[in-house]
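[1] The following comprises the amino acid sequence and a computationally predicted model.
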Amino acid sequence: MTIVLFAVLLLVGGGFFAVNVLKIRSNILLGRDVDRTDKSSERWKTMLLVAFGQKKMFQRPLPALLHLAVYSAFVITQIELIEIVADGLTGNHRLFMSSLGGFYTFIISFIEILSVLAFVATFAFLARRNLLKVPRFVKSEMNGWPKLDANLILIFEIILVTFIFMMNGADEVLYNRGLTHANGVEGVSGSFGFAVSQFVGPAFFGGMSEGALHVIERIGWWGHIAMVFVFLNYLPFSKHFHILLAFPNTYFSNLEKKGKFTNMEAVTKEVKLMLDPNADPFAAPAPEEGEVPQRFGARDVTDLTWKNLLDAYTCTECGRCTAACPANQTGKKLSPRKIVMDTRDRLEEVGNNIRKHGKEYDDGKSLIHDYITEEEIWACTSCNACVQECPVNIDPLNIIMELRRYSVMEESKMPAELTGMLTNIENNGAPWQFSPSDRLNWKDEA
């Protein structure tokens, strides 16, 4: 009966996760195409260093070490999860212990040590957010769900580690008594000797009866796997989906030099025609077969590239981009983190609308104006500090520039200061309000 129950839990939990992942994938594919298949060796290197090696995290050593403890525990404990799944589907208990012997003890001990470090790091993260109130964690965009989300995942981690030590600790005491959860009879000798539970088990559960130990061990075992499925299915609704998306996101990073902006192909063609002395200035170029007219810049999320949308789902909401932003530091409204979060929220809304009403449905909203204001995008100095700081290579600046491009080229909107400058460039060939012939008059002044 327990095997059937476990199999149902595995299918339902895994199936629900797969459905939500496919929804996110379909949302990301709503973006425009962009080629990120070049320089594969450099991309693999970037992914290994930035995502797997967490290279950019270590610009701040203390939070980096805390994060490394949680990250390492998450990755390595998947080994133990394989055994739990195998036990659940076969009805065995610690299926790999007899075949692996001392190596099994080493693996579980290593997992326990990492779990303890993750346990400590989790409380440190909770304190940083709720007691110390690190400035980048208390910005206005973090009110409400973002704050709750960050705390929930840390609480889940504490519960998960607690279940691990309930399971291993009770098992340790049973084996010390010559008993085992698998059959509850005498004749089993020895001890697991796991690094932590050999002390935790006797300390917390040593005075309990055999029946109570069986209950504690089963609560730990079922609680552990239940929390894994809760965590798994919570990820698609949480900022912590970056645990999975950090790897593809860093692989598909923009490998061009920072500060290089993209040119629209349609505009480039027009400029080349204008400069071509043999071209007919009154002849409109024939559209290529199958060519879809592209909006100038981005009005909504579907005008952005799929990589911009992947960025939005990968955002960790750590706020390093906003903390480094000079515009934000001077009190301006811009927060690069909010730009990315707003993009993700709008994408979720658009994706849900399409699934309910079809692709042609228009809710009358847009990313610019309804989610992100003109004040925000024009506060940006395009310095790339946010891009440099992001630990998973998200590019908020690219989104901002596309929104600016739409505002200028399709809505003819820009700050008055820029209007004067552009007029001067058009008339005088320079940002200043005097003709080129007068540009060097300063050298004749006494």
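    Ah, there it is. Note that the structure is a prediction, hence the values are computed from the model and not measured.
[2] Please make it C-alpha for all contacts and neighbour counts, starting now.
    Fine.
[3] hey, where'd the helices end up in the stretch 301-446 of the chain?
    For the stretch 301-446 of the chain, the helices defined by DSSP state H, counting those that start in this stretch cover 306-314, 320-324, 326-329, 336-357, 367-370, 374-379, 385-389, 396-409, 416-428.
[4] deepest of those, which one?
    Neighbour counts (mean count of other Cα atoms under 10 Å) averaged over each of the helices of the stretch 301-446 of the chain peak at helix 306-314, with a mean of 26.
[5] tell me which strands and helices that helix is in contact with?
    helix 2-28, helix 242-251, helix 336-357 (3 or more Cα pairs under 8 Å, 6 or more residues apart in numbering; DSSP states H and E).
[6] how many neighbours does Cys383 have?
    Using other Cα atoms under 10 Å, Cys383 has 14 other residues around it.
[7] Cys315 too?
    Cys315 sits with 26 neighbouring residues when counted by other Cα under 10 Å.
[8] Make sure it is actually in contact with His242.
    Yes - Cys315 is in contact with His242 according to Cα atoms under 8 Å; the separation is 6.4 Å.
[9] hang on, the earlier thing: could you dump the helices of the stretch 301-446 of the chain to a markdown table with distance to Thr77?
    Converted to a markdown table, the helices of the stretch 301-446 of the chain look like this (distance: least, Cα to Cα, whole Å):
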| stretch | distance to Thr77 |
| --- | --- |
| helix 306-314 | 22 |
| helix 320-324 | 28 |
| helix 326-329 | 39 |
| helix 336-357 | 30 |
| helix 367-370 | 40 |
| helix 374-379 | 42 |
| helix 385-389 | 29 |
| helix 396-409 | 33 |
| helix 416-428 | 55 |
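[10] So which residues of the stretch 1-150 of the chain form helices?
    2-28, 40-46, 61-90, 97-100, 102-130, 145-176.
[11] measure Leu131 to Pro436 for me?
    Using Cα to Cα, to the nearest Å, Leu131 is found at 60 Å from Pro436.
[12] Comparison target, given below:
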Amino acid sequence: MSYLPNIIFAIALVLGIGFFAKNVKKLRRNILLGKDAEVSDNKPQRWRNMARIALGQSKMVVRPVAGLMHIIVYVGFVIINIEVLEIVIDGLLGTHRIFAPLGSVYDFLIGSFEVLAFLVIVAVVVFWIRRNVMRLQRFLKPEMEGWPKKDGNLILYIELVLMFLFLTMNAADFKLQQLGAAGYEQAGAFPISSFIAPLFDGMSISTIILIERSAWWLHILGILAFLNYLYYSKHLHILLAFPNTYYGKLVPQGQMSNVAAVTNEVKLMLDPAADPFATGAENAEEPEKFGASDVQDLNWVQLLNAYTCTECGRCTSECPANQTGKLLSPRKIMMDTRDRLEEVGKNIDANKGVFVPDGKQLLDDYITREELWACTTCNACVEACPVSIDPLSIITEMRRYLVMEQSAAPTDLNNMMGNLENNGAPWPFNQMDRLNWAQES
């Protein structure tokens, strides 16, 4: 017996998993370039959110057609790949269908895998039609030009190929079982591939074995390739949706983060009798920078958000600013943040672990000020996201930088803040004149 196929398989497995592990390490490094974030609170609620949103797909079904199709692909792809365990064991040990002794249980599993594979094919075709024939508007936004559009279609083609290879492998196996080929004992149920098996009528056993082995090898190598493709694709959310929903925001949607040093200063201003030394305010730590102008100024949860973005466009399709023709697209905010973070990561790799300033930053080079000030802070994008991404938090941090570091707020906003400071209200009227309207009536 030749062990060469087993050795080749083991090498392919080690290389595939090794390269994936290397990319995961790089991904973790990039995410941790962000500042610390306090997300250790209310763990039971966080676990519930992860189970409900990431595992249960609760926010996907808000749009029933896309939601149902996505659940089919998600469940089908995950469950079908349980068979990968058998393929890996067979590949390493040189066995064939090592779980076949499970009998009726094995028959049920293989039959279920086949039905799910067929449903995945149907769902993928529907997704392709929605993107390329129906041309839904949220897939046609400017940020989807180029690689994002190709990536969206490429992943559909990969899923189709993997499912067809799975069914072809089973169909050839089923035919070989019928022909009594050596090493292909009766095992499994084939409700879908049994309809493909007649295509092999008239072929020799050796030819059918070649087809079965080729489909087997291409299927497992395709899965390893797909695993490593994830890092470069929006489908990284397959892995990151779980931690992202766990670390998602728990506070009410309208609640924004405050800078402790600023909050303390405002409290002192509102209390003229306060002794700043008695309150310990002189020890309040002032941040190096107010707000964010680049990815390193954001916290690691926001960077995790950027890598988790599915580019589905639900946030942008719900954004009132985008709907009224403004430049803002919450999806683009997340894509730009991810792209800049990748650029920073490559800079670090090229300079032996140290970031060398490249004269670029997230603000202006990726995200324009016009986009930031178009936001109405309505939280529609946050509510719409199926995996708990928060584009608004990045927008508000960058606005904070513009206001507090550059005094670069729009004129109307500067006027309002001046009125608040001088008059205690957004309007340009002296406090003593506030009730004049009542006297006039």
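    Looks like it came in fine. Keep in mind the model is a prediction, meaning the values are calculated, not measured.
[13] picking that back up, to Glu217 of the first structure, which of the helices and strands packed on helix 306-314 of the first structure lies closest?
    helix 2-28 (14.9 Å; Cα to Cα).
[14] which residue numbers in the second structure go with the closest one?
    Mapping helix 2-28 of the first structure onto the second structure (TM-score structural alignment) gives residues 5-31.
[15] Next: stretch 78-95 of the first structure.
    By TM-score structural alignment, stretch 78-95 of the first structure lines up with residues 81-98 in the second structure.
[16] List the buried residues in the matching stretch.
    Residues of stretch 81-98 of the second structure classed as buried by neighbour count (16 or more other Cα atoms under 10 Å): Glu83, Glu86, Ile87, Val88, Asp90, Gly91, Leu92, Leu93, Gly94, Arg97.
[17] Which residue is the nearest non-sequential neighbour of Lys175 of the second structure?
    Ala197 (5.8 Å; Cα to Cα, 6 or more residues apart in numbering).
[18] for the one you found, what are its contacts?
    Ala171, Ala172, Phe174, Lys175 (Cα atoms under 8 Å, 6 or more residues apart in numbering).
[19] Can you tell me what the first one aligns to in the first structure?
    Using TM-score structural alignment as the criterion, Ala171 of the second structure maps onto Gly169 of the first structure.
[20] Identify the residues contacting its match.
    By Cα under 8 Å, 6+ apart, the neighbours of Gly169 of the first structure are Ser197, Gln198, Val200, Gly201, Pro202, Phe204, Phe205, Glu217.
[21] Check the gap between it and Met414 of the first structure for me.
    Gly169 of the first structure is 65 Å from Met414 of the first structure, by Cα to Cα.
[22] swap in Leu66 of the first structure?
    Counting by Cα to Cα, the gap from Leu66 of the first structure to Met414 of the first structure is 44 Å.
[23] Between the two, which is the more surrounded one?
    More crowded of Leu66 of the first structure and Met414, by other Cα under 10 Å: Leu66, with 19 against 16.
[24] Please give me every residue in contact with the closest residue in space to the more buried one that isn't next to it in sequence.
    Nearest residue to Leu66 of the first structure, sequence neighbours excluded (Cα to Cα, 6+ apart): Ala121, at 5.1 Å. Each residue near Ala121 of the first structure by Cα under 8 Å, 6+ apart is listed here: Leu66, His67, Ala69, Val70.
[25] Farthest-apart pair in these, please.
    Leu66 and Val70, at 6.7 Å, using Cα to Cα across the contacts of Ala121 of the first structure.
[26] Could you pull out the residues contacting both of the two?
    With Cα under 8 Å, 6+ apart, Leu66 of the first structure and Val70 have common neighbours Ala118, Ala121, Thr122.
[27] And the counterpart of the second one in the second structure, how close does it get to Trp373 of the second structure?
    Taking TM-score structural alignment as the alignment basis, one finds that Ala121 of the first structure is matched in the second structure by Ala123. Relative to Trp373 of the second structure, Ala123 of the second structure is positioned 39 Å away (criterion: Cα to Cα).
[28] How about Met404 of the second structure?
    For Met404 of the second structure, the distance to Trp373 of the second structure - Cα to Cα - is 15 Å.
[29] With Val75 of the second structure instead?
    40 Å.
[30] And for Gly248 of the second structure?
    For Gly248 of the second structure, the distance to Trp373 of the second structure - Cα to Cα - is 24 Å.
[31] Tell me which of the contacts of Ala197 of the second structure you also see in the first structure.
    With both residues aligned by TM-score structural alignment, their matches' Cα atoms under 8 Å, the contacts of the contacts of Ala197 of the second structure that the first structure also has are Ala171, Ala172, Phe174, Lys175.
[32] okay, those residues in a markdown table with distance to Ile223 of the second structure next?
    Formatted as a markdown table, these follow (distance: Cα to Cα, whole Å):
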| residue | distance to Ile223 of the second structure |
| --- | --- |
| Ala171 | 19 |
| Ala172 | 20 |
| Phe174 | 22 |
| Lys175 | 24 |
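[33] Among the residues you listed, which one sits closest to Ala241 of the second structure?
    Checking those one by one against Ala241 of the second structure (Cα to Cα), the nearest turns out to be Ala171, at 34.4 Å.
[34] Give me the neighbour count for Glu311 of the second structure.
    24.
[35] In contact with it, which residues?
    For Glu311 of the second structure, the contact set (Cα under 8 Å, 6+ apart) comprises Lys234, Arg331, Met335.
[36] surely the last one meets Cys312?
    No - Met335 of the second structure lies out of contact with Cys312 (Cα under 8 Å); the separation is 11.3 Å.
[37] a markdown table please, covering the contacts of Glu311 of the second structure and showing distance to Ile223 of the second structure.
    Listed next are the contacts of Glu311 of the second structure as a markdown table, based on distance: Cα to Cα, whole Å:
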| residue | distance to Ile223 of the second structure |
| --- | --- |
| Lys234 | 17 |
| Arg331 | 28 |
| Met335 | 26 |
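[38] and of these, the nearest to Lys267 of the second structure?
    When the contacts of Glu311 of the second structure are compared against Lys267 of the second structure (criterion: Cα to Cα), the nearest one is Arg331, at 36.6 Å.
[39] Residue in the first structure paired with the closest one?
    Aligned counterpart of Arg331 of the second structure in the first structure: Arg337 (TM-score structural alignment).
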